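**Student:** build the 3D model from these lines:
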Amino acid sequence: MGKLLVADYLVTGVINRFEVNAVRQNIAITGETLPRLVATFKSQFQIIESSTGKIVLADQVIQKIRFDEIRREIPSTERRYWTDADYKDLLFSKAATEVGNAILAGIYPIKVVKVSSTGVVLNRGKGVGGKQCLVINQGEAIIDIDTGESLGGSEEQVGLVEVTSVEGKFSKAKIIFGAGQIQYGDICRIQKTVQKEEEAAAYPRVTPGW
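**Tutor:** Here you go, the predicted structure:
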């Protein structure tokens, strides 16, 4: 099908989780216990090279939004007439951005295109603002003696950077550690801080009602 569509890659995936949980939060000053709503969206996907059928990337994205965080991000004047659908749209929009970034990074990894003593420039703009990225130095590629196919190469983590400003097609990041080791062409992978599902608390489920 990929060849018929003249596509280099095919992306397949499923949405296997969408739920809203009620999380109870204790307020120490007043002694009250207040409910907080947390919406979760999970999607698993694969990137397949159409010419060979090889799976280039298999990954998942878990996106959460909390009502109290939304109150800080979006002014009440903008949320005044919001309905359930508006909150769902916000969650889907954030999740779509994360999935899109993961797919793009799987095909065209984020790379360091300029290095200074305190910061770097990355070849990726929208979608990486405020995120931390592990900086990876890739060793020489290992080639299969029979097929001539690249089997990948050794990888070494050489640093960590945090994106501080985003332009249209590039972004600037400060070096948290690894100054002097990060080089032009190094790959950057967005650091994930998603809590493992098996470690998540079993919150009671409720019908979305923002």
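**Student:** CA atoms for contacts and neighbours, from now on please.
**Tutor:** Will do.
**Student:** quick one: contacts for residue 176?
**Tutor:** Going by C-alpha atoms under 8 Å, 6 or more residues apart in numbering, residue 176 touches 159-162.
**Student:** top of those residues by neighbour count?
**Tutor:** residue 161 (26 neighbours; other C-alpha atoms under 10 Å).
**Student:** if I look at that one, how far off is residue 98?
**Tutor:** Going from residue 161 to residue 98 by C-alpha to C-alpha, to the nearest Å gives 19 Å.
**Student:** also this sequence, please, to line up against the first:
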Amino acid sequence: MLVTVLVKNGKYRVIERQEISKIMEEQNLGQSGRVTEQSAAKIGKLLGVELAVFGAVTEFGYSKSKTGGRIKGVAVGVSKQKATVAVDVRIVNTTTGEILAADNVRKEETTSGLSFSSRLTRFNDRKSFDNSLVGKATRNAVNEIFSLVEKQMEVLPWSGKIILVKGSVIYIKPGSEGGVKTGDVFAVYSKGEELIDPDTGLSLGVEEQKVGTIKVTSLITGGKAAKAMLISGTGVKKGDIIKVQ
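**Tutor:** Next up, the predicted model:
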């Protein structure tokens, strides 16, 4: 569900688990196959992603209680059904390996009435699951996790990258998908030595030196890239980082 929400939002590029597993295997980043804060930083550089979302379902199910009695000789029963979904979630900055947010998202949905179906956890299709109490609780949990991701993205400094320099034309990513517009001006930074925390072994970023300024001249169809021109500086090259001035 979370992947669907992120993709439909249109602002995020979501990496499939199969692609992450392939990178981990190729780079020997862990025999267990699990992504950790340490390996997330390395994977982030290889895949070009900014955030990693870790989740573990800690509670998933429902409970049903029933009370009843007799009124003037007539049996009356009232049932109450409760669905609970809980997820431990962590959001990690893949540049540094820092945990930006950690929370236990727990959602409940309840209903009560005189009669209920006993087939509470059998779903014939996606629609029947979505309409169930468990489905609604799951959706609410996913929406809250999405809000956590959105909040972290709002404070994460925007950056892009030069993907090709061809004569006087500079190609950058992202394009319109990343909010880039014709006329935007960006500072260009060349990456230097990586800064490693001696205590944790995690990356703290890299040395950066400003080498120029570029201006976006046109957007490339598809929204993933744009063309720009150099307006100051020299030595701009493929792989350099661009940032908002």
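**Student:** what TM-score do we get after superposing?
**Tutor:** In this superposition the chains share a TM-score of 0.43, using TM-score structural alignment, normalised by the length of structure 1; 108 aligned residues with a C-alpha RMSD of 3.5 Å.
**Student:** make JSON lines out of the contacts of residue 176 of structure 1 and add distance to residue 49 of structure 1.
**Tutor:** Formatted as JSON lines, the contacts of residue 176 of structure 1 follow (distance: C-alpha to C-alpha, whole Å):
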{"residue": "159", "distance to residue 49 of structure 1": "30"}
{"residue": "160", "distance to residue 49 of structure 1": "30"}
{"residue": "161", "distance to residue 49 of structure 1": "30"}
{"residue": "162", "distance to residue 49 of structure 1": "31"}
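**Student:** from those, which is closest to residue 24 of structure 1?
**Tutor:** residue 162 (32.3 Å; C-alpha to C-alpha).
**Student:** not counting its neighbours along the chain, what's nearest that closest one?
**Tutor:** residue 132 (4.2 Å; C-alpha to C-alpha, 6 or more residues apart in numbering).
**Student:** gap between that neighbour and residue 95 of structure 1?
**Tutor:** 18 Å.
**Student:** swap in residue 25 of structure 1?
**Tutor:** Relative to residue 95 of structure 1, and taking C-alpha to C-alpha, residue 25 of structure 1 is found at 25 Å.
**Student:** could you do residue 160 of structure 1 as well?
**Tutor:** Residue 160 of structure 1 is 24 Å from residue 95 of structure 1, by C-alpha to C-alpha.
**Student:** likewise for residue 84 of structure 1?
**Tutor:** 17 Å.
**Student:** the two: who's more crowded?
**Tutor:** For residue 84 of structure 1 versus residue 95, neighbours defined as other C-alpha under 10 Å are more numerous around residue 95 (21 against 10).
**Student:** who touches the more buried one in this structure?
**Tutor:** Going by C-alpha under 8 Å, 6+ apart, the list of residues near residue 95 of structure 1 reads 41, 61-63.
**Student:** and it, which of the three is it?
**Tutor:** helix (DSSP: H, G, I helix; E, B strand; the rest coil).
**Student:** equivalent analysis for the one 10 residues further on, please.
**Tutor:** With three-state DSSP as the basis, the three-state label of residue 105 of structure 1 is helix.
**Student:** how about it, nearest residue that isn't a chain neighbour?
**Tutor:** residue 189 is the one closest to residue 105 of structure 1 (C-alpha to C-alpha, 6+ apart), at 7.9 Å.
**Student:** that neighbour reaches residue 122, doesn't it?
**Tutor:** No: using C-alpha atoms under 8 Å, residue 189 of structure 1 is not in contact with residue 122, being 11.1 Å away.
**Student:** okay, and the common contacts of those two?
**Tutor:** With C-alpha under 8 Å, 6+ apart, residue 189 of structure 1 and residue 122 have common neighbours residue 110.
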